[in-house]
Every structure is written in C-alpha cells, then in structure tokens.
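Student: Sequence and computational prediction follow.
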Amino acid sequence: MSATAERCPVGIIGGTGLTTLSGLEITGERAVETAWGTPSAPLVEGKLGEQEVVFLSRHGNPHRIPPHEVNYRANLRALYDAGVRTVVGVNAVGGIHSEMGPAHIVVPDQIIDYTWGRPSTFFEGELDEVTHIDFTWPYDAEARQILIDAARAQGTPCSDFGVYGATQGPRLETAAEIVRMERDGCDLVGMTGMPEAVLAAELGMRYVCLGLVVNWAAGKSDHIISMEEIHEAIDKGMSGVKGMLEMSMAGLGSLTPKPQSS
C-alpha cells in the first residue's frame, strides 16, 4: 500500500473467550442489518494502537449463539460494508497434533470442512452466472506472516502451521471422529472456521485464523473434556492472543486490499 493510500480498518471476529477486547479504544458501536440478515452482535468500532479496527463477537455478547446457528454471511457482509478488507478470525480450538496442547497458539495454513447445512456462499439464488472461487489457500499468506512475526517478537510460543478441521457442533467430537480427522491430516478441531473463511474469500477479503487451543481433542487425554479445563486454557493463553493482535495491527492495516469477487 502506498504512503498516500487510505488504510482500511482491520476486522477482528472474536470467538469463545474473546467477546470483548481490552486495549481497544472504542469510538462507536453500531447495530447494523445486511441483505443476509442480522450479524451476531453490534459492530464495535475503535482503535487498537493507531490502527482502526472493527470488532465483532461471533457468538454474540453475552455468548449465546451456537456455532451452527451463527449468521456467518451477515457477519462477513457487515464487516465488508464497514470498510474492512482484512479479517482476523480468533478461534478456540481443540488440539490434535502432539505439539498443540491447551493454551498453545496456532496460525493454521489449511482447513478441512466437515460442517453441513450451513449457508456457506453468497453465490446462490437468482444469479446471472455460476461463480466458483479458488480456495486452494484459505488463509492469506501475508496476514499469516504478520501474526507469526508478532508472536516471535513478543516471545509467545506459536505454531506457524496446522490443518483446521471444522466440525458441525455444538457437541464435541467422539474419540473415533478425532482418529478419522487425524488420519485426514487435521491438527486442530473447531466449530467456527467454516464457512467464515470461504465467505471472506468470496468477498475478496484477506482472512487469517488465530487459533487458541483450549483443550486436547477427544481421546487425546486420559480424561473427559470439561468446561473448567477450557476456561483455564483461555485464561492462560488469551494474553498471548491479545498481544499478537495488538502488535500486528499496523502491519495488517497496511495490506493492500484484494479485488472484490462479488
């Protein structure tokens, strides 16, 4: 982006454990409507450092919307209409890979979609023509590198690879399902990675996932998964997530917007 080009606000979609963002200097809050319905929560506009941001709580605030009922299309469209062209999706995930235990941070590079029945495209209805987008690389390479560099700069342990397996929810997976997912190549499991990533791609937005592991996936530990365990991991790891967001904002805001696909 040239020195004279206008910087776009960066969008942050917060998931479990990040319904609000401390350090955000709030300048406004707007309830909006889109052609695809109502977003999960009002858009919170403000600054993180010197960078303008638009924050959206994926599950609402308070946390009330289950993963399969999130209106992902309204969320992404609302951010786009607010001028956002780069989005960081913060996701609470389960760890499958042996290096990705509770409180570990991951910036994944691939995704496998196991969800079903979720509205997952803007390209439907009365179309002039069928549109297919390339989705070979679901996460923006430049945005990923900015987050990874931020983790290294602040000394936060962070994996710079990972395949995110997106499941339907709201239930957690069986041990056999995790065995299958590991065989498929998944390193992480979560419930909100899709269709969020592909909808951003359809709008021509840069999208990156910042994953916080909050529990071992089913069958990967000697005990059942508890909410107490999840909250402990969130408390331990969320400071690193917030630090990475704060340190990466200037770089993310300077990225050149991609051309719109719709």
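Tutor: Alright, I've got the coordinates.

Student: going forward, measure contacts and count neighbours with C-alpha atoms only.
Tutor: Will do.

Student: What residues does V32 make contact with?
Tutor: 38-39, 42-43, 78 (Cα atoms under 8 Å, 6 or more residues apart in numbering).

Student: A further structure is provided below for comparison with the first:
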Amino acid sequence: MADDKAAVLGVIGGSGVYDIDGLENTRWVKVETPFGDPSDELLTGELHGQKLVFLPRHGRGHRIPPSELNFRANIHALKQLGVTEILSVSAVGSLKEHLPPGTFVVIDQFIDRTFARDKSFFGTGLVAHVGLGHPVCNRLGDLIEEALQELRVPHQRRGTYMVMEGPQFSTIAESELYRSWGCDVIGMTNMPEAKLAREAEICYATVAMVTDFDCWHTEHAHVSVDAVIKVVVANADTARSLVATLAPKIAVRDGACAQGCHTALDNAIMTAPSHRDPAMLAKLDVIVKRTLGASA
C-alpha cells in the first residue's frame, strides 16, 4: 500500500547552513541507528505549521569532512523521525559561465564519481535494486522553484551535479573533463545521499548553492576556502529564507508521491523470501517495513 501519511520535511544543511530560523517547539534529538551515529543530533520542530526535521550534514561547527560522513546513518535517522520529503542544501562550484556565485541550481541529475563510501542499505542476505533514472523528486523540485521565484533568487531549474570524492578541490584537467561531460556544478556530498533517500522511500531534491567557479575559469582566482566562505555566508541566509518559503507548500500533497519516491521498493527487492537473512531484515526494519512488513 502506498505511503500517504502527512508530509514531514527533512532539511539537510550543507556548508554554512547549521540552523533554521523561525522553527518553533524545537528539540534536539539524539537518534541511534543500525548504521552508527548520524552527523549530529537532529533538530525537530514546526515551521509555519509544517513539521520539520533539520540535520546539519557536517555536524554543528562543520566537524566532519565529506568522505567521513555517515550517509546511511543520516538518512536512516531522518526516516526514523518520520521524514517523507528531503530538501538537501549544498555548496557547490560552478562549471558553467552562466552560473556565477550566488546562483542556486535545482538539480535533476547526478554523476557519482565517489569511491570511498557505503552506498546502499542493502547487502548480502537482502538484495535490492532501486530505479535511479530520475534521482530527484520533480514534484519537490517544482515547489522549490516556485519558492525561489517568490524570493527572486537567481536560479536554474535543472542541472547536473558532478559528485567528487574530495576533500581536495579539482585539478584544472579534472574540472575541464567534467565540463566536457556537460556537468553544471561540482560538489562532494550529494552521493550516496540521493541513492540512500531513494532506498528509504523518501522524496529527495537538491538545491545547489554556487560559491565559486571551481578552477577552470581563467578570469577568476582558483577556488579557496576563504573565497568560498564569503559566498557561503550570503547563500546560507538565502537558503534559510528558502526553507521558510518552501515549508508551507510541502503539506499540500494528495497521497503518496506520484513519481514513485514513496514506493521505490515495491519492485526492487530481489532476494527470495526463503533466502532473506533474518539479521538483515531486522537491521533494515525501518527501511523495508512498508514493503515487507507482513512477510518479514
């Protein structure tokens, strides 16, 4: 049966976004998951009547580098707290001339070039393959675009996010390679985040906030932390306004997501019932309960 419960907005804050203005009835919650600890405690509350859960991706104070993020614990913790829609806010570099610092890009595609991260909740004893042709929720993307238009924020509706491992920035050769692939922006955090959100049957959308031109642009200084931070501060203020504008729009949803985000596991689990590992079923209970509740 499709998941048609009331929407709960999860916000994953990237560089510079460590809190949410205007959140009421707030409480920091420590969440334990079968995959270890998430990046930090999660902040729960209500924003304009909308239930919201906020997770600082790198921890408060930006303590955790991209490759050491526990992506599985982060998404699992959001799922445990009832999140049905995720807005991922991420600082990125631009790979296109027409996307200068300060531009927001509502991502619709990713190229995942990370290699040192656990990318699935599933494994031996319970195998699943979710569809990822459309890795973000277009319904959620439309709502984000609507909010950006209301705020008059410079933005682009669609774009491809090149996800690199990091933590170092690109070489010029790498940057030019990614440009030749048609990528719009480059960052270090949205994979496997988007893949895991799909496995957890949560709508997911990314707002990529441009902070720099990476290192390919001959008329701009190469990317540095000092230069990035200056733009991050301004972008973070805009991101908080975006969340406040988006929140009341999230509640308007008739049943489960029509794109299938909330039912992604319906035809994804490959392991025959008689061969499913009870330990894996127990570990993934929060993830597979809707699909395998009766048979697990």
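Tutor: Now that the structure is in, tell me what you want to look at. Since the structure is predicted, the reported quantities are computational estimates derived from the model, not experimental observations.

Student: Buried among the contacts of V32 of the first structure? Make that a PyMOL selection.
Tutor: A single PyMOL command selects the buried members of the contacts of V32 of the first structure (16 or more other Cα atoms under 10 Å):
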select buried, resi 38+39+42+43+78
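
Student: can you put the contacts of V32 of the first structure in a markdown table and add distance to T121 of the first structure and secondary structure?
Tutor: A markdown table is the format used below for these (distance: Cα to Cα, whole Å; DSSP: H, G, I helix; E, B strand; the rest coil):
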| residue | distance to T121 of the first structure | secondary structure |
| --- | --- | --- |
| T38 | 16 | coil |
| P39 | 16 | coil |
| P42 | 22 | coil |
| L43 | 22 | strand |
| A78 | 15 | helix |
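
Student: Which one of the contacts of V32 of the first structure is nearest to M249 of the first structure?
Tutor: Distance to M249 of the first structure across the contacts of V32 of the first structure (Cα to Cα) is lowest for L43, with 17.7 Å.

Student: which residue ranges form the strands in the first structure?
Tutor: Assigned by DSSP state E, the first structure shows strands spanning 10-14, 25-30, 43-48, 51-57, 86-95, 105-106, 110-113, 158-159, 163-166, 188-190, 206-216.

Student: Average offset of the fifth one relative to the second structure?
Tutor: Following the fit onto the second structure, the mean deviation recorded for strand 86-95 of the first structure is 0.5 Å by mean Cα distance after the TM-score superposition for the first structure.

Student: Compare the contacts of V32 of the first structure with the second structure and list the overlap.
Tutor: By both residues aligned by TM-score structural alignment, their matches' Cα atoms under 8 Å, those still in contact after alignment to the second structure are 38-39, 42-43, 78.

Student: Let's have these in a markdown table, adding distance to G165 of the first structure.
Tutor: Listed next are those as a markdown table, based on distance: Cα to Cα, whole Å:
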| residue | distance to G165 of the first structure |
| --- | --- |
| T38 | 27 |
| P39 | 24 |
| P42 | 28 |
| L43 | 28 |
| A78 | 26 |
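
Student: okay if I get the strands of the first structure as TSV plus distance to M227 of the first structure?
Tutor: Below are the strands of the first structure laid out as TSV (distance: least, Cα to Cα, whole Å):
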stretch	distance to M227 of the first structure
strand 10-14	18
strand 25-30	30
strand 43-48	28
strand 51-57	20
strand 86-95	12
strand 105-106	19
strand 110-113	25
strand 158-159	23
strand 163-166	20
strand 188-190	15
strand 206-216	9
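
Student: and A200 of the first structure, which of those is closest to it?
Tutor: Nearest to A200 of the first structure, of the strands of the first structure and by Cα to Cα, is strand 206-216 at 6.3 Å.

Student: in the stretch 1-150 of the second structure, which spans are helices?
Tutor: Assigned by DSSP state H, counting those that start in this stretch, the helices in the stretch 1-150 of the second structure fall at 71-80, 138-151.

Student: which one of those helices has the most crowded surroundings?
Tutor: helix 71-80 (a mean of 24; mean count of other Cα atoms under 10 Å).

Student: Could you report the separation of the residue most central in space within the second structure from F54 of the second structure?
Tutor: Central residue of the second structure (Cα atoms, centre = their mean): S88, 3.7 Å from the mean position. Noted for S88 of the second structure: a distance of 10 Å to F54 of the second structure, by Cα to Cα, to the nearest Å.

Student: next one: R157 of the second structure
Tutor: From R157 of the second structure to F54 of the second structure the distance is 24 Å (Cα to Cα).

Student: Kindly report the same for R240 of the second structure.
Tutor: With Cα to Cα as the criterion, R240 of the second structure and F54 of the second structure are 12 Å apart.

Student: Who has more neighbours out of those two?
Tutor: F54 (24 against 19; other Cα atoms under 10 Å).
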